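predicted coordinates and the sequence they were generated for:
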Amino acid sequence: MSDRYLRFVESGFGRWFSRKAGLPQPVSLLRAAAGEPKLPTLVGGAPDSPLRATLDRLLAGMHLPDAPYAPKIHALIYDASGLTSIEALSDLYQFFHTHVRRVAGNGRIIVVGTPPEQASDASARIAQRALEGFVRSVGKELKRGITAQLLYLDPADPAAVDSTLRFFLSYRSAYVSGQVVRIGPPPAPAPADLDYSQPLKGRRALVTGASRGIGKSIAQVLARQGADIVALDVPAAEQGLREIAHRTHGQYVALDITAADAGAQLLGHGPFDIVVHNAGITRDRTLAKMSETEWSSVMAVNLLAPQRLTDALLAGNGLKPQAAVVCVSSISGIAGNLGQSNYAASKAGVIGLVQSLAPRLVAIGGSINAVAPGFIETEMTAKIPLGIREAGRRLNSMSQGGLPVDVAETIAWLADPSSRGVNGQIVRVCGQSLLGA
């Protein structure tokens, strides 16, 4: 779907007019197709921190040299793991105050801290918790497609930051900003021969709701990263399923996921290394006018089916060791939305599902997480009335809607075998929406 305002602002007159009128000034976001960033990164924080050696090693592997005198840089990374007092936060301020103007458009801000609950004392816990407000504010200030993230890293395994750092430094994370990600020791080591260009190579991935929109993009991105795709959707969508199976050189399953025997049928197509619960429906209506069918059908597809299918796969050995399960929630499940009490309840329930199943996935060396999309440009959002559609696009730090590929890239990061230290979490793909937490 075309964003005419974004195209207007990118013109010479549009840029001048939007500045004079005080209107949002979005910029085109660079995504995976743009390749890897070419500008250097700059790392701050205590040089003798235990984490600093790990960061230097990982960044060297990504070919991002430390260049303190470069006029423009792609990323600022600050190692805040050693901050143990409120007074020490002044060093955080000084580093970003000095260098933040050097960050190029579509650049990255990353702060790495210690989980507050693991801090040594009360002062350290306070200082580490303060990082959240700092990062989220920076993400709302910088604009120009620059994103900001906070990574809380368990000091027991600093190398576990690898895949997450790669994702947030890359252009694959274009529409993810203002997020707090906790990274613990993975339940099992990543394969030693992992190919970073195709980290999902040889892994079998089930994607529900795969015939169109976000699900179609998820299947394509996972296939691009090497996964063998099993695309699933309702029988009425079989033509779209055939098309995506052909594009990804995968297979398809036409199945109603709400059927009583859906779990048993899925076991016949497994086992799976990756399961993405993307299928979902809306039946929007204010609560007083909502029928029982509109309530129950949304619950059945969006929440009951992911729960029952995951339970069936776990019980029937339908998930391989170190499997990744990713559920698609929504910012409606976090912030609520007018006329979506059924949808918001189902998507909030998905968050509860992820948190409740996290220990069971750890037991098989795997992980389960959720992504919560904001306003994404799809056929569904194209039908929203113009005024509401424009508000959805502009009410975030990027001042524009996201694309299905933004959700897909985030899911691919969580599906990466080296991302198992991220578990039981919800990552918003919303351009740092101004709605919700």
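That came through, no problem.

hey, let's count contacts and neighbours off CA atoms from now on
Fine.

tell me where the protein has strands.
Here the chain has its strands, by DSSP state E, at 41-45, 73-79, 103-113, 147-153, 179-183, 204-208, 228-233, 251-254, 272-277, 319-328, 367-373, 426-429.

what helices and strands are in contact with the first one?
To tie it back to what came earlier, the one meant is strand 41-45. Other elements packing on strand 41-45 under the criterion 3 or more CA pairs under 8 Å, 6 or more residues apart in numbering; DSSP states H and E are strand 73-79, helix 89-99.

what does the last one give?
On a contact count with 3+ CA pairs under 8 Å, 6+ apart, strand 426-429 meets strand 179-183, strand 367-373, helix 404-415.

if we can go back for a sec, which one of the strands of the chain lies closest to Ile244?
strand 228-233 (7.4 Å; CA to CA).

now do the closest one against strand 272-277, angle only.
30 degrees (axes from the mean of the first three to the mean of the last three CA atoms, to 10 degrees).

would you format the strands of the chain as CSV with distance to Leu361 and mean neighbour count included?
Output for these, formatted as CSV (distance: least, CA to CA, whole Å; neighbours: other CA atoms under 10 Å):
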stretch, distance to Leu361, mean neighbour count
strand 41-45, 34, 21
strand 73-79, 30, 24
strand 103-113, 25, 23
strand 147-153, 20, 26
strand 179-183, 15, 21
strand 204-208, 16, 27
strand 228-233, 21, 26
strand 251-254, 24, 20
strand 272-277, 12, 27
strand 319-328, 8, 24
strand 367-373, 5, 27
strand 426-429, 15, 26
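
structure B:
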Amino acid sequence: MNDPYGSFVSSALGKRVTGALGLPQPVELRRYEPGQPLITGTVLVLGATPAADAARGLLTAAGVQVVSERAEGARLAGVVACFDGVRAPSELSAVALELGPALRQLGSSARVVTVFEDPEDPSVAADPAARAARQGVVGLTRSLGKEMRRGGTANGLILGSGVPLTAPGAAGALRFLLSGRSAFVSGQFLPVTTADGSTPADLARPLEGKVAVVTGAARGIGAAIIATLARDGARVVGVDVPAAGDALAGVVNKLGGTALALDITAPDAGARILEHCRTRHGRMDIVVHNAGITRDKLLANMDAARWDSVLAVNTSSQLAMNAAFLAEDARDVVGEGLRIVGLASTSGIAGNRGQTNYAASKAGVMGLTSATAPMLAERGGTINAVAPGFIETEMTAKIPLATRELGRRLNSLQQGGRPQDVAEAIAYLVSDGAGGTNGATLRVCGQAIMGA
């Protein structure tokens, strides 16, 4: 979508004017393009820990230039700061104070990834010092995200008990956070709770051979999701309401997929999706619950029709479809390893004026995600949620100018995200490389102040 201020800032005059006035100066973010390297430039790996040794090995094998010590004046593309093994807050100092000077040497759209162990792990429940140290890395990382400049991001990779960084899910998380796929993800955390998952044979097409269903696929974020999954190798099934049938066909036909016109709130919606996959593709490996609606109104003025319709589409439909997909009679289509992603929202995390129904529905998505995770784990699958912030879509383009500008700038990257940013996060979470992450919600919001 058009961002006149962002275009002005990118000009020489715009840089001078906004710099003199102390106004936001968003930069073009480094986003993924097929064929590009994981990260261009040198990555500094800090720490003398098992995770640091693993990071050096993984990145070197991926063709990244890795150094263990900072050279004064040398430009850096990223830093991996490893805090695994810390047992007291005082043990954070060594790596944190090495990281500080390195930040001055980061180039545009640089990446910083902290690696540490889960503060919520039962092994430190009775160890206040160790838990304080681990939780300290959370605060450090969130604050660092707000200090990054020129499109840089800072995120955390949280290792579950006994999970090494060499585990497929952890290695996949590290690749995602360093790559252009995570352009609009900052100040966030990817938990890798198990050593499950596998490294795709072709990292450029990690979904090769999979069949992926995307609801709400006719336009906007849904269209970006289905195109990204197809780019990554999946055979795609687009689902949308019958009224959007022509637009849906236009999107799906370009991708060589199939379309299903369907009201997802219908009692047989899950069964019809399964039957479509059974007869047209023979299987179903991935489901993205993207379809959603808004019916905004202050709660004092809310009527039953607005409230009930939003909860029905955004939350209850996901519950009903998931139940159908996990039923015994669906095993001939679904099998093992189903991966599900639901669309939540930062409104469901922080709330938003005039959106009590929408916020309730999106918080509900996060709740059903964490509750359904054990059921998927029993079958070798995963379910996660993605919570977008301000994304440039047809819907946000209709927001009044002043409100729209606030939404764009009130995040650490000082700009709105693109539908592609949401799609990249989803494509990662439905890949086998994310098999160690289950029941999590990943925010794609540029570290928005709302719900940061």
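On my side now, so go ahead. None of the values given here were measured: they were computed from a predicted structure.

TM-score of the superposition?
Comparison of the two superposed chains (TM-score structural alignment, normalised by the length of structure 1) gives a TM-score of 0.96, and 433 aligned residues with a CA RMSD of 1.4 Å.

possible to save the helices and strands packed on strand 41-45 of structure 1 as TSV with distance to Leu150 of structure 1?
Formatted as TSV, these follow (distance: least, CA to CA, whole Å):
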stretch	distance to Leu150 of structure 1
strand 73-79	10
helix 89-99	13
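
which of the helices and strands packed on strand 426-429 of structure 1 sits closest to Ser197 of structure 1?
helix 404-415 (12.0 Å).

what's the average distance of that closest one to structure 2?
Here the mean offset of helix 404-415 of structure 1 against structure 2 after fitting is 0.3 Å, by mean CA distance after the TM-score superposition for structure 1.

and that helix, how far from the chain's centre?
Centroid separation between helix 404-415 of structure 1 and its chain, computed with CA atoms, centre = their mean, to the nearest Å, is 6 Å.

equivalent range in structure 2 for it?
Here helix 404-415 of structure 1 aligns to structure 2 at residues 419-430, judged by TM-score structural alignment.

quick one on the thing from earlier: distance to Glu141 of structure 1 for the helices and strands packed on strand 426-429 of structure 1 - can I get that in CSV?
Formatted as CSV, these follow (distance: least, CA to CA, whole Å):
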stretch, distance to Glu141 of structure 1
strand 179-183, 15
strand 367-373, 21
helix 404-415, 22
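
which among the ones you listed is found nearest to Ala223 of structure 1?
Of all these, helix 404-415 comes closest under CA to CA, at 9.7 Å.

could you list the residues in contact with the closest one?
Contacts to helix 404-415 of structure 1, defined as CA atoms under 8 Å, 6 or more residues apart in numbering, come from residues 163-164, 167, 172-176, 200, 213-215, 217-219, 221-222, 225, 274, 324-326, 369, 371, 373, 376-378, 419-420, 422, 429.

swap the cut-off to 6 Å and go again
By CA atoms under 6 Å, 6 or more residues apart in numbering, the surrounding residues in contact with helix 404-415 of structure 1 are Arg172, Ile214, Ser217, Ile218, Ala324.

my guess is the last one meets Ser367, correct?
Yes. With contact defined as CA atoms under 6 Å, Ala324 of structure 1 reaches Ser367; the gap is 5.0 Å.

how far away is Leu55 of structure 1 from Leu267 of structure 1?
41 Å (CA to CA, to the nearest Å).

can you check Asp416 of structure 1 too?
Taken as CA to CA, the span from Asp416 of structure 1 to Leu267 of structure 1 is 22 Å.

of the two, which one has the most company?
Asp416 (24 against 19; other CA atoms under 10 Å).

for Phe96 of structure 1, find the nearest of the helices and strands packed on strand 426-429 of structure 1.
Of all those, strand 179-183 comes closest under CA to CA, at 18.1 Å.

so what does the closest one touch, helix or strand wise?
Under the contact criterion of 3 or more CA pairs under 6 Å, 6 or more residues apart in numbering; DSSP states H and E, strand 179-183 of structure 1 touches strand 147-153.

what about the strand it packs on, distance to the chain center?
Using CA atoms, centre = their mean, the offset of strand 147-153 of structure 1 from its chain centre is 12 Å.

run the angle between it and strand 73-79 for me.
Using the same axes, to 10 degrees: strand 147-153 of structure 1 against strand 73-79 is 30 degrees.

what do we get in structure 1 for Glu378 of structure 2?
Checking TM-score structural alignment: Glu378 of structure 2 goes with Ala363.

ditto for Arg149 of structure 2
Checking TM-score structural alignment: Arg149 of structure 2 goes with Lys143.

of all the strands of structure 1, which one is nearest Asp311 of structure 1?
strand 319-328 (10.2 Å).

next, the mean deviation of the closest one compared to structure 2.
Superposing on structure 2 and averaging over aligned pairs (mean CA distance after the TM-score superposition for structure 1), strand 319-328 of structure 1 comes out at 1.2 Å.

which helices and strands sit right next to that strand?
strand 272-277, strand 367-373.

how far away from the center of its chain is the longest one?
Mean C-alpha position of strand 367-373 of structure 1 versus that of the full chain (CA atoms, centre = their mean) differs by 7 Å.

structure 2: which residue goes with Glu243 of structure 1?
Match for Glu243 of structure 1 (TM-score structural alignment): Gly250.

then Leu266 of structure 1?
Leu266 of structure 1 maps onto Ile273 in structure 2, by TM-score structural alignment.

tell me the spacing between its match and Ile293 of structure 2.
Taken as CA to CA, the span from Ile273 of structure 2 to Ile293 of structure 2 is 20 Å.

the two - which one has more neighbours?
Between Ile273 of structure 2 and Ile293, Ile273 has the larger neighbour count (other CA under 10 Å), namely 22 against 14.

could I get the full set of helices for the stretch 251-400 of structure 2?
Listed from the start of the chain, the stretch 251-400 of structure 2 has helices (DSSP state H, counting those that start in this stretch) covering 269-280, 304-311, 317-325, 347-350, 356-378, 394-397.

does anything pack onto the longest one? Which helices or strands?
The criterion is 3+ CA pairs under 6 Å, 6+ apart, and the helices and strands that helix 356-378 of structure 2 contacts are helix 347-350, strand 382-388.

orientation of that helix relative to helix 317-325 in degrees?
Using the same axes, to 10 degrees: helix 356-378 of structure 2 against helix 317-325 is 20 degrees.

have a look at how far, on average, helix 356-378 of structure 2 is from structure 1.
Averaged out, helix 356-378 of structure 2 is 0.4 Å away (mean CA distance after the TM-score superposition for structure 1).

just want the angle from that helix to strand 339-343.
Using the same axes, to 10 degrees: helix 356-378 of structure 2 against strand 339-343 is 170 degrees.

what's next to helix 356-378 of structure 2, contact-wise?
By CA under 6 Å, 6+ apart, helix 356-378 of structure 2 touches 307, 311, 314-315, 344-345, 347-348, 351, 382-384, 438-439.
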